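Q: For reference, the sequence and a predicted model appear below.
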Amino acid sequence: MRIFLSVLATLLLAASVAGCNPPARQFRGTDISAVDWGGDFELTAHTGQRARLSDYRGKVVVLFFGYTHCPDICAPTLNRLAQVMQRLGPEAGRVQVVFVSVDPAHDTPAQLAGFVPKFHPGFVGLTGTEAEIATVTRDYKVAFQAEPKPGATQPVIAHFGGMMVKDASGKLRVMLKNDAPIDDIVHDVRVLLAARS
C-alpha cells in the first residue's frame, strides 16, 4: 500500500502541471495524460519471442506490473481484467493487457506462459533480464522491493499494484488501482477506445 501511495503521489504531482483550469474529468481513474514518461520498451514475451510495447500501437494497452508468485494482488487483478475483456465484448479486440514481471529471476517465459494466459488467452506476459526490468520500471516510475520471508523459498515482492492505461497512440492516459471497480475500468477503456487516437 505504501508503494502504491508513493507512486500515486508522484503521478498526481505530474498531472497537476496540466494547468489551473483542467478540462472536465473524463476518467474515473487518475488522469495522467500530462506525464512525459513511460515510453516504448522491448522485453521477452511468454511465447519466447521478443516484443516491443509499440507492437500493440493502435490498441488501448493496459499495463500491469507484478509477478507470478504474488500472494495477494496479481491473480485477482488479472482476473478483474479478464472480466473487463468479457464486458467489452467485440471491443476487446482493440485492447491489449500486458503483464510485466518484476521478478525476472523466477518469471521465465515458460513460467509466464503457465500463468498469464490462464486468465485470458489474449493477455501477454513480458519478462527480461534484471537490467531490462530495472530500466522499464524506472521509466514507468514503478517501485518494487523484495522482502525475504522466513521459511519461504522465494521472497515476497512488495510492488506497485495499480494499472496504467495507454491510448492507441501509445500515450499514458490513466491510472487505476488494482481494486478499482470493473465498471470504472470498462468506462475508462471505452473512453480511450472512443477517442480513436
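A: Alright, I've got the coordinates.
Q: drop to CA atoms for contacts and neighbour counts, all remaining ones
A: Fine.
Q: and stretch 111-125, how far from the chain's centre?
A: 14 Å (Cα atoms, centre = their mean, to the nearest Å).
Q: Span of that stretch from start to end?
A: Terminal residues of stretch 111-125 lie 10 Å apart, using Cα to Cα, to the nearest Å.
Q: List the contacts of it.
A: Here stretch 111-125 makes contact (Cα atoms under 8 Å, 6 or more residues apart in numbering) with 45-47, 68, 78-79, 82, 96-101, 109, 126.
Q: of those residues, buried ones?
A: By neighbour count, with 16 or more other Cα atoms under 10 Å, the contacts of stretch 111-125 hold 45-46, 68, 78, 82, 96-101, 109, 126 as buried.
Q: So the spatially closest residue to Y56 that is not a sequence neighbour, which state does it fall into?
A: Nearest residue to Y56 in three dimensions, chain neighbours excluded: Q96, at 7.1 Å (Cα to Cα, 6 or more residues apart in numbering). With DSSP: H, G, I helix; E, B strand; the rest coil as the basis, Q96 sits in strand.
Q: Comparison target below:
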Amino acid sequence: MTTRRLGLAALAAFVALGFAGCQKAAPDQPAFKGIDLTGAEYARQLSLTDQNGRARSLADFKGKVLVVFFGYTQCPDVCPTTMAEVAEVKRSLGADGDKVQGIFVTIDPARDTADLLKNYLASFDPSFIGLRGSEEQTQAAAKEFKVFYAKVPGKTPETYTMDHTAASFIFDTEGRVRVYARYGAGAEPLAHDIKLLLAEAKK
C-alpha cells in the first residue's frame, strides 16, 4: 500500500516512537492503548490556515481532545480510513463527541485546495478541520511532529502519490500531545484513549 511504504526515514522515526512507548507509565498516568507520548518535547506547535481561510493554532482548541492526522485527499486507503474511524469514535461518544476535534493536515497543499479540503472532510464529519500551508510551512509542521512524507512520481506529473507516516497524534484538553495512535489498530483503541483523556479532564 503506497502510504505505508514509509521508507528508512519514516521507519527510524517510528522506531524512536516505539521506544518512547516502552517506558512504563507512572501509577497516576492512564494506560493508553496507543504509544504514550506524555511529556514529549515535540508536536508542541501547529499554526496553519484552515479550509475557511482562518489562521489556526493548537491553542484554539483548548478544552477539546484533538486527533491530528497528516495526509492528503487523494490518498486511496490510510487517510479515508483514519478519518472515518475518528468520525465513528466521535459519534459513539454521544454528547462527549462535541469535545473531540478531528484535524487533517494536508501534506499535499499543491493539490489540496481549501475548497477540496472542505468537501473532503465534510464527507466524514462537518466539524472536522483541514489545515494547509505553503510547502515550507508544511515541511515545518511535519518536522515539528516528526512526520515523514515524500512525493512518489506517477505516470504523469499530476498523478503522483504521497508516502507518509500513517498515524494520528492525540492531544489532551490542555493542548499537550499524549498518544501516538498507529494506523491499523482500529476504532476501539482510539476510542479507549480518547475516553481516558476526556475522563482525565473531568478530574
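A: Cool, the structure landed. Here the structure is a predicted model, which is why all the values come from computation and not from measurement.
Q: returning to what we had before: just flag the most distant two among the buried ones among the contacts of stretch 111-125 of the first structure.
A: Within these, A82 and P109 form the most distant pair, 20.4 Å apart (Cα to Cα).
Q: where does the residue located most distally from the centre of the first structure land in three-state SS?
A: What lies farthest from the middle of the first structure is G151; by Cα atoms, centre = their mean that is 30.3 Å. Following three-state DSSP, G151 of the first structure is assigned to coil.
Q: Tell me how far the aligned residue in the second structure for L13 of the first structure lies from T138 of the second structure.
A: The alignment partner of L13 of the first structure in the second structure, by TM-score structural alignment, is F19. Taking Cα to Cα as the measure, F19 of the second structure falls 26 Å from T138 of the second structure.
Q: of these two, who's got more company?
A: Using other Cα atoms under 10 Å, the more surrounded residue of F19 of the second structure and T138 is T138, with 22 against 10.
Q: so what corresponds to the more buried one in the first structure?
A: Alignment note (TM-score structural alignment): T138 of the second structure maps to I133 of the first structure.
Q: I figured its match hits T127, correct?
A: Yes - here I133 of the first structure lies in contact with T127, judged by Cα atoms under 8 Å, at a distance of 7.2 Å.
Q: what sits in contact with each of the two?
A: Shared contacts of I133 of the first structure and T127, defined by Cα under 8 Å, 6+ apart, comprise 101-102, 104.
Q: What ranges does the second structure have for its helices?
A: Listed from the start of the chain, the second structure has helices (DSSP state H) covering 7-20, 78-92, 114-122, 135-145, 187-202.
Q: so which of the ones you listed gets nearest K33 of the second structure?
A: Ranking the helices of the second structure by proximity to K33 of the second structure (Cα to Cα) places helix 187-202 first, at 5.7 Å.
Q: ok and the closest one relative to helix 78-92, angle-wise?
A: Angle, helix 187-202 of the second structure to helix 78-92, by axes from the mean of the first three to the mean of the last three Cα atoms, to 10 degrees: 50 degrees.
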